[in-house]
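[1] Let me see the structure of the following:
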Amino acid sequence: MMCGRFTLFASYEKLLEEFDVEVAIAEELYRESYNIAPSQQVIAIIHDGSKNRMGYLKWGFIPSWSKDEKFASKMINARSETVDEKPSFKQSFYRKRCIIPMDSFYEWKREGNSKIPMRIKMKDDSLFAVAGLWDTWQSPNGAVHTCTILTTTSNKFMSTIHERMPVILPKEHQHTWLNPQIQNRDQLKTLLVPYPSELLTAYPVSDKVNSPKNNGRELIEEVS
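    I've put the predicted structure just below:
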């Protein structure tokens, strides 16, 4: 699995400003988190054809045609190399793309028999946008809006930690990715590349992050 935990504790105002959001959930519904895990509700940005909207999607993709939700836990990531071919993701790749804002993500670095949790972030601490897909599934109890995070091969920096990394979209590519009118496969696939190594940094954090039950600021503090 790749990209199974991340953080988002930027202010509500910062999110609206950074991602040109015109329609959003009410501010009191926004919850910052230091340990976002699969099956939770995550903040996402979509483009409705005229403007950017911000709201919550459940992390764990369920295609609209699915008979049940049993696949959701396995569909937290989609490989960018094959995302346009896989029946589960193909329709959303062309029509329902989203951005998932983060200020860092966690990855577990293997050292001998142990796995060390690492926090990966921008060197300048800025917010960043990760490419995702979304869909709406009709459950017996109503509509469920879900998402998945796209991954790619690791850049040189990340490869010392893990062989995969989330697809981070620079500012100049975000509008293209979000625009549902753009359905050119080659144009979209050119955006799904490893982010430049020199802009990222990482450090080890407490293994408290291993449990989604833990969610405090101490999780992002460096440990020796």
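[2] from here on, contacts and neighbour counts on C-alpha atoms
    Noted.
[3] wait, doesn't residue 39 sit right on residue 75?
    No. Using C-alpha atoms under 8 Å, residue 39 is not in contact with residue 75, being 10.1 Å away.
[4] Between those two, tell me which one has more neighbours.
    Comparing residue 39 with residue 75 by other C-alpha atoms under 10 Å, the one with more neighbours is residue 75, at 21 against 16.
[5] circling back to that earlier point, find residues that contact each of residue 39 and residue 75.
    Both residue 39 and residue 75 are contacted by residue 60, under the criterion C-alpha atoms under 8 Å, 6 or more residues apart in numbering.
[6] Nearest spatial neighbour of residue 52, chain-adjacent residues omitted?
    Leaving out its chain neighbours, the residue that sits closest to residue 52 by C-alpha to C-alpha, 6 or more residues apart in numbering is residue 21, at 4.8 Å.
[7] How much space separates that neighbour from residue 134?
    Taking C-alpha to C-alpha, to the nearest Å as the measure, residue 21 falls 17 Å from residue 134.
[8] Of these two, which one has the most company?
    Counted by other C-alpha under 10 Å, residue 21 and residue 134 do not tie: residue 134 has more neighbours, with 29 against 17.
[9] a strand runs through the more buried one, doesn't it?
    Yes. Counting by DSSP: H, G, I helix; E, B strand; the rest coil, residue 134 is located in a strand.
[10] Okay, helices next: where are they in this protein?
    Taking DSSP state H, the helices of the chain run over residues 12-18, 87-95, 171-178, 185-189.
[11] Of those, which is nearest residue 43?
    helix 12-18 (9.7 Å; C-alpha to C-alpha).
[12] List the contacts of that closest one.
    Counting by C-alpha under 8 Å, 6+ apart, residues outside helix 12-18 touching it are 21, 22, 24, 27, 30, 54, 101, 127.
[13] buried set for that helix?
    12, 15, 16 (16 or more other C-alpha atoms under 10 Å).
[14] Also this sequence, please, to line up against the first:
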Amino acid sequence: MCAQFLVDKILFQKSLSIFSLHLNTIEWKDRILPHSQSPIIEYKNNEYFIELFYFSLVPSWSHDRKPKFATHNARLETVLEKPTWKKPFLKNHCLVPITTFIEPIYEGKFAGNMVKFNLEECIFVPAIFDYWMNKETGEVISSFSILTSEPGEFVRKIGHERSPIFLKQKLKTFENWFDCENNDGKNFIQLLSNRQEPKMSIEIDRPLKKGWEKRK
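    Prediction:
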């Protein structure tokens, strides 16, 4: 899974040239956790935009602002089977910039720690989003879920069983991801299955809380 990540502003700015975008005055917290805001790349009306969306998708049909189940990640293997994910996966795509993602490790030499996976550059990972309206106030919340799959060799060796999906960082690949017209989802599954593992390094973030062994 991916429940915490960082977006370095300098690396993010460098990476925006692929979309011919420049970082504006938006602000976000150093460490992005579920229900906090993150910059995302959205494509609409034939243009790319930088927006701030909430990390943890709130389905449009949800009665509550915060669903009773975790929605910060969507598993690629079941994304077309779950009502929370199916419509956004077919219709609402975005890209999330990540420079570091942070995971708990329960096996191997790093067991018992939260570990930072530091990327050499800002990587855009595929995500899905939805809009939720507060019926009392009319406020509209834009929120997203990062798509995850089985990890590549490096992440697996460190001891984690899930990972964000890393695509080729090419404009054509992103264009294919944003092309939601007349798609039954199978093309997206194929696109997301053709992934890569970027270069990364690791460092210990902090020890896990007491009793972490019970979660192995």
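[15] Would you convert the buried residues of helix 12-18 of the first structure into CSV that also reports distance to residue 167 of the first structure?
    Formatted as CSV, those follow (distance: C-alpha to C-alpha, whole Å):
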residue, distance to residue 167 of the first structure
12, 23
15, 19
16, 21
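[16] how far away is the counterpart of residue 127 of the first structure in the second structure from residue 159 of the second structure?
    Superposed on the second structure with TM-score structural alignment, residue 127 of the first structure falls opposite residue 122. Distance of residue 122 of the second structure to residue 159 of the second structure, given as C-alpha to C-alpha: 23 Å.
[17] Settle it for me: which of those two has more neighbours?
    More crowded of residue 122 of the second structure and residue 159, by other C-alpha under 10 Å: residue 122, with 24 against 20.
[18] I'd say the more buried one and residue 99 touch.
    Yes. Between residue 122 of the second structure and residue 99 a contact is recorded at 4.7 Å, counting by C-alpha under 8 Å.
[19] who touches both of those two?
    Common contacts of residue 122 of the second structure and residue 99 (C-alpha under 8 Å, 6+ apart): 7, 8, 11, 12.
[20] By neighbours, which of these wins?
    Busiest of these [other C-alpha under 10 Å] is residue 7, holding 22 neighbours.
[21] How about the contacts made by it?
    30, 31, 97, 98, 99, 100, 122.
[22] The first structure: which residue goes with the fifth one?
    Under the alignment (TM-score structural alignment), residue 99 of the second structure pairs with residue 103 in the first structure.
[23] OK, contacts around the corresponding residue of the second structure for residue 167 of the first structure?
    Using TM-score structural alignment as the criterion, residue 167 of the first structure maps onto residue 165 of the second structure. By C-alpha under 8 Å, 6+ apart, the residues touching residue 165 of the second structure are 125, 126, 147, 148, 149, 192, 195.
[24] Which of these are buried? Put it as a ChimeraX command.
    Restricted to buried positions by 16+ other C-alpha under 10 Å, the ChimeraX selection for those reads:
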select :125,126,147,148,149,192
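[25] Which member of the contacts of residue 165 of the second structure is positioned nearest residue 85 of the second structure?
    Using C-alpha to C-alpha, those come closest to residue 85 of the second structure at residue 147, 9.9 Å.
[26] distance of that closest one from residue 193 of the second structure?
    Noted for residue 147 of the second structure: a distance of 11 Å to residue 193 of the second structure, by C-alpha to C-alpha.
[27] Over to residue 40 of the second structure?
    In terms of C-alpha to C-alpha, residue 40 of the second structure sits 22 Å off from residue 193 of the second structure.
[28] These two: which has the busier surroundings?
    residue 40 (22 against 14).
[29] If we ignore the residues flanking it in sequence, what's nearest whatever residue of the second structure lines up with residue 84 of the first structure?
    Counting by TM-score structural alignment, residue 84 of the first structure corresponds to residue 80 in the second structure. Using C-alpha to C-alpha, 6+ apart and skipping the chain neighbours, the partner closest in space to residue 80 of the second structure is residue 86 (4.7 Å).
[30] same question, residue 75 of the second structure
    In this structure, residue 75 of the second structure finds its nearest non-sequential neighbour in residue 148, 5.1 Å apart by C-alpha to C-alpha, 6+ apart.
[31] Aligned against the first structure, show me the partner of that neighbour.
    Residue 148 of the second structure maps onto residue 151 in the first structure, by TM-score structural alignment.
[32] wouldn't that match be in contact with residue 169 here?
    No. Contact criterion C-alpha under 8 Å: residue 151 of the first structure and residue 169 do not qualify, at 11.4 Å.
[33] quick one, what contacts the spatially closest residue to residue 32 of the first structure that is not a sequence neighbour?
    Distances taken as C-alpha to C-alpha, 6+ apart place residue 9 nearest to residue 32 of the first structure, at 4.3 Å, with adjacent residues excluded. Shown in contact with residue 9 of the first structure (C-alpha under 8 Å, 6+ apart): 31, 32, 33, 34, 103.
[34] Take these and write them to JSON lines, including distance to residue 50 of the first structure.
    As requested, the contacts of residue 9 of the first structure are exported to JSON lines (distance: C-alpha to C-alpha, whole Å):
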{"residue": "31", "distance to residue 50 of the first structure": "26"}
{"residue": "32", "distance to residue 50 of the first structure": "27"}
{"residue": "33", "distance to residue 50 of the first structure": "29"}
{"residue": "34", "distance to residue 50 of the first structure": "32"}
{"residue": "103", "distance to residue 50 of the first structure": "27"}
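[35] From these, list the buried ones, please.
    32, 33, 34, 103.
[36] neighbours around the residue nearest to residue 80 of the second structure, how many?
    Here the number of neighbours of residue 86 of the second structure (other C-alpha under 10 Å) works out to 16.
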